[in-house]
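Asks: Coordinates for the following, if possible.
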Amino acid sequence: MNTAERFDLYLDHLSKGLGHADRHAGLRGYCTGLMLPLSRKSVEPMAARVDPMHASARHQALHHFVAKAEWSHEEMLRRVCQWVIPKMDCSQGGWWIIDDTGFPKKGRHSVGVARQYCGMLGKQDNCQVAVSISLASTQGSLPVAWQLYLPEDWAADAERRAKAGVPDEVRFATKTQIALERLRTLLAEGAPRHCVLADAGYGVDNAFRQALSDMGLLYAVGVTSAVVVWPPGVKPLPPEPYSGMGRPPVMPRRTPALQPMSVRALAMSLPSRAFQNVSWHEGTNETLSGRFAAVRVRHAGGNAGKARLRPEQWLLIEWPANDAEPSKYFLSTLPEETPINELVSVAHQRWRIERDYQDLKQDFGLGHYEGRGWRGFHHHAALSIAAYGFLMAERLVADKSVGSKKNFIARQVPALPENYIPRGSPARAAARGNLDHDTAPSTELSADRPTRPVSLLRPRKRKVTFVTQ
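Replies: This next block holds a predicted model:
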């Protein structure tokens, strides 16, 4: 079976979750458009490329499919998982990676737009932010849950909610609460209980870490330097004896000699022999390594250290040799016997979600949706992930084939009409300065490029080519 035939089977599998048969053409057209090397993957340029002789009608059909049709984006992601996840080999480890990503957006009426931190811009600005959960293995990763973060002012604005089609059941929730709810849903559906990875934006929240432990999940999450712990070998006195009135005391007692300390202060107090060089990944040009120390600590609650005594866990400290102080801190509930090289390897698996976002935004138009509504935002994201999922599955299968070579299977796609200028192209776009995150990636593959899904359908004259490896 060739790639084109597998793509047809994949779309047939996904289409079974759409409900009505008249939506199948929309699925095929939209996914095909997302896999083309267009500079802008919003509805109009995709419609013109997929069906140039009937661009206006196809534009309307695709717009209705993504923005109006009542199919479930959650069911779409579930079916993508059913196709891709069985091809992943988690025998050497599996991880849940929690993160969020931003999409610059102007105006007040696009759903969820507010002035907030946007990682894509590296600063506060008007944007939308979505929380995602990816399932990762040593071979790759795939987003399996996705939800827009709705800021408080949006959640409380009934008029804007109604215009954007925000479901009545959606209320304000923090990003950590969204992530935990999505994770609980995945586990209730039978998902495996892998270790959870997240950056300090999530890991610094003690309630988030406790919720993961309550779900029976291990974690390795980033924290800030201000997090307070009881250092190794230091254990506070038990709480005051219960007087018989009110709630029993739970806060450990401290003395001048028994005090918690910030993880930064603890790191600075460690002798140099506590640190060692550890490698965690074979990069393209060099092996990635760093200087680390790992000690057993107990979290001491908030910055004031006022909370009940917690079980011991790992504090992993990354301190580059030439820096004045540590650069990263992680708390982990991996077993006490876990060697430091494994701690480092697990903590640094989170980079995979950054590759997911990069590929989805650059190659699959994740941030190109131009609509304002809740449904369209989630539908477009699910379809971008679906297109990405097919190429991920192809790469996973190819990796298992010894001596597999790149193959090229052609599919007919009509050429663009002469002089057609899609909306959002540079010919019509406003000036954007030096910032352009939506430029189509180069189609040249370097000979020393690392193994990864080649996420483009490349047109050659009047044909489009699947590229897999």
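
Asks: drop to CA atoms for contacts and neighbour counts, all remaining ones
Replies: Fine.

Asks: which strand of the protein spans the most residues?
Replies: strand 123-137 (DSSP state E).

Asks: And it, what's buried?
Replies: Residues of strand 123-137 classed as buried: 125-137 (neighbour count, 16 or more other Cα atoms under 10 Å).

Asks: swap in stretch 294-309?
Replies: Neighbour counts over stretch 294-309 (16+ other Cα under 10 Å) mark 294-301, 305-306, 308-309 as buried.

Asks: to compare against the first, here's another:
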Amino acid sequence: MLGSSHDIVLSELCAVLFASLPRSDQRRKGVEYLRGLLGAQGRKSVRNIARLIGGQATEQNLHHFISSSTWDWDPVRAALAHYVTAVAPPQAWVVQQTVIPKAGEHSVGVDRRFISSLGQVLNAQQAVGVWSASEEASMPVNWRLHLSRAWLDDVPRRSQASIPASVNTRTLGDCAVEAVLELTRSWGLPTLPVVMDVRELDGMKAVRRLRAAGVPFVVRINSTLPLSPAEGGPTGHGAEALPAHRIIGACRDRRRVVTWTDHGPEGAPHAALVGAVRVRTAAGAARTLRSPGRPGGVAGDDLLLLGAGTPGRRWPQELWLADVPHASPAQLFRLSLLTGRVERDFHEIADRTGVRDYTGRSFNGWHRHVTLASAAHAVAALAHGGGRSPRRVG
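Replies: Next up is the predicted model:
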């Protein structure tokens, strides 16, 4: 049984979420599926959801509703994004890569993949989620499922999964950027800083696309990424391209202590050493990064290289590249902390509302399920007042 706070949020959200569904039976099944995601025990499979709601006939109906019905998940997802940003205004869009292990080989998009963050090869789907994130709460609002060329070029398998003809080869980085741009270009949501880890992606391609679109960003980079100190840089190497860690390492005298507190049950204080220096991309790339007419921010083609680490340990532990108008290094560091907020909420809420639990073969079925699982996450987060309070920078 859901609590009264869940029921209130669920009722309000469903009125907005399913307004685009033309039939009353579709709207009813949508509400049932959401209730099942929030209330079913264990894995949020159609069978477990149906067991909570009404048995075998319900299972068949819900399976059809998710995997092979005709309702369009895109306006439902857009409605979710507008609702979430209205009731819990975000500070940034945070992009998170999501690995979904699978036992078999028939689920749409599943491949044998080396997952560098885990250091192992897995049979898995890989997706990117865009999260509406603030220090108080984070909720997923858009998704892309990465499909390899092996899937897209296999005509029988592509047909069985009903992958639309419009879906073509994209890198994981392309998926991430396009999911972000859809929020503002197609759905009319505000342009906010994009926070993402590009160490396993084509990071500079992502930076170029975001800057060309006029989107501010804070992206985590590899320490070996070649950059050039901006004019007057502290390294003594002029405009020579150097690994990012060498450039930031020459700025130790610019470091400042930034403190924040976990306002959860622990309430533990934390501190970091943060330093920043203006940089440009390696020779030949500067022209592609120019974004004329953008207000504020660093000058011309310059970006801000940010280093952060724990006092008393080897510094820096993290490197970020940023272009956010008028933001100080401390504010940029604060934005980078939102990735931690998203990671906690993913494991504490999204995994419990079934975001990785779809077992069908249908491309549209995956998107319908993950859209409703994101809505269930929003209900759970908002019913608890935004969940655990975040770390705050002082």
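
Asks: still on that earlier bit, corresponding residues in structure 2 for the longest strand of structure 1?
Replies: Under TM-score structural alignment, strand 123-137 of structure 1 corresponds to residues 120-134 of structure 2.

Asks: which residues touch whichever residue in structure 2 pairs up with G17 of structure 1?
Replies: Under the alignment (TM-score structural alignment), G17 of structure 1 pairs with S20 of structure 2. For S20 of structure 2, the contacting residues are 75-76, by Cα atoms under 8 Å, 6 or more residues apart in numbering.

Asks: Roughly how far does S20 of structure 2 sit from A79 of structure 2?
Replies: Per Cα to Cα, to the nearest Å, S20 of structure 2 is found 9 Å from A79 of structure 2.

Asks: Same check on F217 of structure 2?
Replies: Distance from F217 of structure 2 to A79 of structure 2, by Cα to Cα: 24 Å.

Asks: go on, V87 of structure 2?
Replies: Remark: distance between V87 of structure 2 and A79 of structure 2 (Cα to Cα) = 12 Å.

Asks: repeat for I8 of structure 2
Replies: 18 Å.

Asks: again, but for R246 of structure 2
Replies: 46 Å.

Asks: Between those two, tell me which one has more neighbours.
Replies: Neighbour count, other Cα atoms under 10 Å: between R246 of structure 2 and A79, A79 has more, with 21 against 14.

Asks: For the more buried one, pull up the helix or strand it's in.
Replies: Under the criterion of DSSP states H and E, A79 of structure 2 resides in helix 73-87.

Asks: how far off strand 120-133 does whichever helix or strand comes after that helix point, in degrees?
Replies: Downstream of helix 73-87 of structure 2, the next assigned helix or strand under DSSP H and E is strand 92-101. Put simply, strand 92-101 of structure 2 runs at 150 degrees to strand 120-133, going by axes from the mean of the first three to the mean of the last three Cα atoms, to 10 degrees.

Asks: Name the residues of strand 92-101 of structure 2 that come out as buried.
Replies: 92-99, 101.

Asks: who's in contact with it?
Replies: Looking at what lies outside strand 92-101 of structure 2 - Cα under 8 Å, 6+ apart - the contacts are 122-134, 176, 180, 192-197, 335, 338-339, 342, 356.

Asks: how about 6 Å then?
Replies: Strand 92-101 of structure 2 is contacted from outside by 123-133, 192-196, 356, using Cα atoms under 6 Å, 6 or more residues apart in numbering.

Asks: I'd like to know which elements the longest strand of structure 1 is packed against.
Replies: Under the contact definition 3 or more Cα pairs under 6 Å, 6 or more residues apart in numbering; DSSP states H and E, strand 123-137 of structure 1 sits against strand 94-104, strand 114-118, strand 141-148.
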